[in-house]
Structure formats: structure tokens, C-alpha cells
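K.L.:
sequence and computational prediction follow.
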Amino acid sequence: MRFMMVVKATKETEAGTPPSKELIDAMMRYNEELVKAGVLIAAEGLHPSSNAVRISYPVPGGKPKVVDGPFTEAKEIIAGFTIIEVKSREEAIEWALRMPDPNGFGEGEIELRQIFEAPELIQDPEALAKEIELREQVTRHKKL
């Protein structure tokens, strides 16, 4: 089971304030634990929404709308994420609880979301086989 720990933005992350050395060190130790346990897939921080673009589809079948950031509700914005692969929801929660306060100011908030696996979404066996082959191609490409 794969899970994404979504780190919510704060005023500081949206202002582009870099994390403290202490927070970076704590996150590095945490990520090392994830690697040693063999559960880490990815862990990344994101630039503020002032550098972002939102693409929406206001009319079904219509042309997409592009809006430049910044966006107003910091609590609805993602500042970073960690993706892990674990055996259960409970294990994912345990790992999420071990993450240091991701913003270091007592304002950190993590949302834990399970990632859909292809068989949960794709019922057609032919389409599922294509999806699995695409994922295998990505894995092979990364190894090159």
C-alpha cells in the first residue's frame, strides 16, 4: 500500500522562508529512517504557490483555464510531500506520527492519503495491462 504524507503550507513556506538547519537535520534523520526501513519512495519540498500555475476545466469538454499563483488559502496549499510504501494503514500512520513538525513553528500539518493502485481504478483487463506495462517502462527508464 502506498501513502502520501501531504505537508500543508504555512505563511512561512508561502513566503519562501527556508527551513531552519535544525528542521533540515531532523527531516534528514527521518528520511534516513524511512530509507533504512525500505519504505521511502519520494520526499520533496515544493516552491511557494507564487511560482505555481493552476489549470482548471470550468466547462466540460471546454478549453482549460490557466491561473498564475500565488493562491490565497495557505492551509489548502501543499508545501511538500513524502510517499511511502507500507503493509497497512496503521503502519502509514505510525510513520506519519514520527515525522518532525514539517514547518518547525508549531504550525505543521500533515494529511495522510492512500494512493490508488491501478487495479482499484481500472476494471478493463486490457487497459490494466497497458497501465502496468507503462509503470514497468518508467521503472526501467529510471535505471538507465
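P.N.:
Done, it's in.

K.L.:
alpha carbons only for contacts and neighbour counts from here, please
P.N.:
Noted.

K.L.:
now name the helix or strand holding the residue most central in space within the chain.
P.N.:
By CA atoms, centre = their mean, the chain has its centre lying nearest to Phe81, at 3.3 Å. Phe81 is part of strand 78-85 when elements are defined by DSSP states H and E.

K.L.:
which helices and strands does that strand pack with?
P.N.:
The contact analysis (3 or more CA pairs under 8 Å, 6 or more residues apart in numbering; DSSP states H and E) places strand 78-85 against strand 2-8, strand 40-45.

K.L.:
can you map out the helices along this structure?
P.N.:
Applying DSSP state H to the chain gives helices spanning 11-14, 21-37, 89-98, 118-121, 125-143.

K.L.:
ok, which of those helices comes nearest Thr72?
P.N.:
helix 11-14 (9.6 Å; CA to CA).

K.L.:
so which elements touch that closest one?
P.N.:
Using 3+ CA pairs under 8 Å, 6+ apart: helix 11-14 touches no other helix or strand.

K.L.:
ok, and what's touching that helix?
P.N.:
His47, Pro48, Ser49, Ser50, Ala74, Ala79, Asn103 (CA atoms under 8 Å, 6 or more residues apart in numbering).

K.L.:
check those residues and tell me the two furthest apart.
P.N.:
Taking CA to CA, no two of the contacts of helix 11-14 sit farther apart than Ser50 and Asn103, at 18.1 Å.

K.L.:
one more structure, for comparison:
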Amino acid sequence: MRFMIIVKATADSEAGKMPSRELLTEMGKYNEQLINAGVLLAGEGLHPSARGARVKFEGSKRTVVDGPFAETKELIAGFWLIQVKSKEEAIEWVRRCPNPFECDSEIEIRQVFEMEDFGDAATPELCAQEERMRAQLAQA
């Protein structure tokens, strides 16, 4: 099972405040633990929303809105993508994580859809296409 571990933004992260050397060191150790356990697939921090954009979809119309975005509690400051056996195991990994901002913060855990989750809508052709794309990504 794959899980996206979503680090929620804070006022400091949105202001562009960089983490301390100590926090970077602790995060590096944590990431090494994830790698050594064979569960880390990807993980990155994100720049503040002021440097981002959103694309709003209304029918066939697309509207681009530049950041910053107001609702800090709804923004993402970073993520990990991990592969573990259960939600409980994902929770245990997150419980070991250093506090990402050295202040009150929140991390959300969300399971990633797999093709089998889509039932009959996941035709053999779509499943084969998914496998081809994953193989291409693995080679990149």
C-alpha cells in the first residue's frame, strides 16, 4: 500500500522561513531511516504558495491564479510517498517524524489509489497502460 504523507503548511513556512540546521539534521536522519527500511518512494519540501499557481477548471475553461493562497491550514509544505503494509504502519512512521516546523504543526496521511481500487472501470487495457507507464518512470 502506498501512502502520501502530507506536511501541512504553517504561517512560518508560507513566509519562507527556513528550517534550522538542527531540524534539517533530524529530518535527514529520519529520511535515512525510511530509506534503510525500504519504504521511502519520494519526499520533498515545497516552496511557499506565493511562488505557486492554481489552475481552475470550469467546463472547458481554464483560469490560472497565482499565489499566495490565503488558507494556510489547507496548504501543503512538503510530502513523503511511502510504501508500507498498512495504514497503521504509515501512522507509526509519521509518529517517529521530527516536528517539521519546530512549532504546532500537522501531518496528514492519505492512501494512494491502486488500479485494483477502481474495480470494473480499470479495464485490462488501462491496467496494462498503467504498468507500461510505471516501467517507464522506473527507468527514468
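P.N.:
On my side now, so go ahead. None of the values given here were measured: they were computed from a predicted structure.

K.L.:
quantitatively, what TM-score do the chains reach?
P.N.:
Put the two chains on top of each other and the TM-score (TM-score structural alignment, normalised by the length of structure 2) is 0.95; 138 aligned residues with a CA RMSD of 1.0 Å.

K.L.:
for the contacts of helix 11-14 of structure 1, pick the one with the most neighbours.
P.N.:
Pro48 (24 neighbours; other CA atoms under 10 Å).

K.L.:
what distance do you get for the closest residue to that one other than its chain neighbours to Gly45 of structure 1?
P.N.:
Leaving aside its chain neighbours, Pro48 of structure 1 sits nearest to Glu14 (4.7 Å; criterion: CA to CA, 6 or more residues apart in numbering). Distance, Glu14 of structure 1 to Gly45 of structure 1, by CA to CA, to the nearest Å: 12 Å.

K.L.:
who has more neighbours, these two?
P.N.:
Taking other CA under 10 Å, Glu14 of structure 1 and Gly45 do not tie; Glu14 has more neighbours (22 against 13).

K.L.:
ok, Glu136 of structure 1 - contacts?
P.N.:
Contacts for Glu136 of structure 1 (CA under 8 Å, 6+ apart) come out as none.

K.L.:
let me redo that: Pro19 of structure 1
P.N.:
Asn103, Gly104.

K.L.:
can you give me the distance of it to Ala79 of structure 1?
P.N.:
Distance from Pro19 of structure 1 to Ala79 of structure 1, by CA to CA: 11 Å.

K.L.:
identify the contacts common to those two.
P.N.:
Joint contacts of Pro19 of structure 1 and Ala79 (CA under 8 Å, 6+ apart) do not exist.

K.L.:
Arg62 of structure 2: neighbouring residues, count only.
P.N.:
Arg62 of structure 2: 11 neighbours (other CA under 10 Å).

K.L.:
residue in structure 2 paired with Phe116 of structure 1?
P.N.:
Matched by TM-score structural alignment, Phe116 of structure 1 corresponds to Phe113 in structure 2.

K.L.:
state the distance from its match to Ala128 of structure 2.
P.N.:
16 Å.

K.L.:
same question, Asp12 of structure 2
P.N.:
If you go by CA to CA, the gap between Asp12 of structure 2 and Ala128 of structure 2 works out to 44 Å.

K.L.:
ditto for Gly38 of structure 2
P.N.:
Using CA to CA, Gly38 of structure 2 is found at 26 Å from Ala128 of structure 2.

K.L.:
ok, now Gln33 of structure 2?
P.N.:
For Gln33 of structure 2 relative to Ala128 of structure 2 (CA to CA), the value is 33 Å.
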